[in-house]
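Student: Need coordinates for the following:
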Amino acid sequence: MKKKNVFIIAGIAFALGYLLKQTQNEKQRIKPEKALKSVKDRLEKQFNVSGSWIYMKAEPFRKNGFEYEAYHGGITKHTDGKYIPYEFYIDAYSGTVIDMFPQHKEQMNTAL
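Tutor: As a prediction, the model looks like this:
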């Protein structure tokens, strides 16, 4: 086999490997710890966050007619001497917050 053919085959194999890796990376979930840190970092810019949690397993979640695989978590903000717990759902692939709401119904009027 000529050197030229070897280089062409190696180049094609490298390109295929690269494309397969990119495809695989796009389909991988982010780690739940990273998702939780993302939510905490965003909220800590506005509020004092005093606690947080997240389920380690993604679950199906439906919002506005769309299906997601999402992590379910919670965060507690401390404001005006009160601890207010919120729950959230975050897309397991993109890390986008899909929904966030107060944990208790009497706090539904409390804006984030």
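Student: For the rest of this, base every contact and every neighbour count on C-alpha atoms.
Tutor: Will do.
Student: distance of residue 98 from residue 61?
Tutor: Distance of residue 98 to residue 61, given as CA to CA, to the nearest Å: 9 Å.
Student: and the two? which has more neighbours close in?
Tutor: residue 61 (18 against 15; other CA atoms under 10 Å).
Student: one more, for comparison:
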Amino acid sequence: MIKCDRTAFLIGVAAGAAATVLIQKQTSESKNAPPEKVLKQIKETFKQQGPINGSWIQMKPEDYTHNGFQVLVYKGGISRQGKTSNEQFEFAADAKTGTLLNVHSIH
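Tutor: This is a model prediction of the structure:
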């Protein structure tokens, strides 16, 4: 009888450990803002200067150096009609907060 209790205990410990690893993995992945939400924020910012024609965002964040620090960012792009032609921009946004870290025009 003691042997069954030990077996049940060990099975419980193994199941608990597996659940802990799974929860930690899901929690660490969910610390980033959803890329769709980040893109929506950035589009709202660009819309203040006029309508946009198109946009895109990478779904997987990547490492980026900003002011000497490594941060995870989503990279993406926005296009809008300028005064004489279509304007295109690329951006890098902090994956955790959605804060726009860099925007540059593509010529």
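Student: quick revisit: identify the contacts common to residue 98 and residue 61 of the first structure.
Tutor: Common neighbours of residue 98 of the first structure and residue 61 (criterion: CA atoms under 8 Å, 6 or more residues apart in numbering): residue 89.
Student: Would you agree residue 43 of the second structure falls within a helix?
Tutor: Yes. Looking at residue 43 of the second structure with DSSP: H, G, I helix; E, B strand; the rest coil, it is inside a helix.
Student: That one maps to what in the first structure?
Tutor: Alignment note (TM-score structural alignment): residue 43 of the second structure maps to residue 40 of the first structure.
Student: In terms of secondary structure, what does the lengthiest helix in the first structure contact?
Tutor: Counting by DSSP state H, the longest helix found in the first structure is helix 3-27. On a contact count with 3 or more CA pairs under 8 Å, 6 or more residues apart in numbering; DSSP states H and E, helix 3-27 of the first structure meets no helix or strand.
Student: What are the contacting residues of that helix?
Tutor: Residues contacting helix 3-27 of the first structure (CA under 8 Å, 6+ apart): residue 93.
Student: which of the residues in that helix are buried?
Tutor: Within helix 3-27 of the first structure, no residue counts as buried by 16 or more other CA atoms under 10 Å.
Student: now stretch 40-59 of the first structure
Tutor: Buried residues in stretch 40-59 of the first structure (16+ other CA under 10 Å): 40, 43, 49, 52, 54, 58.
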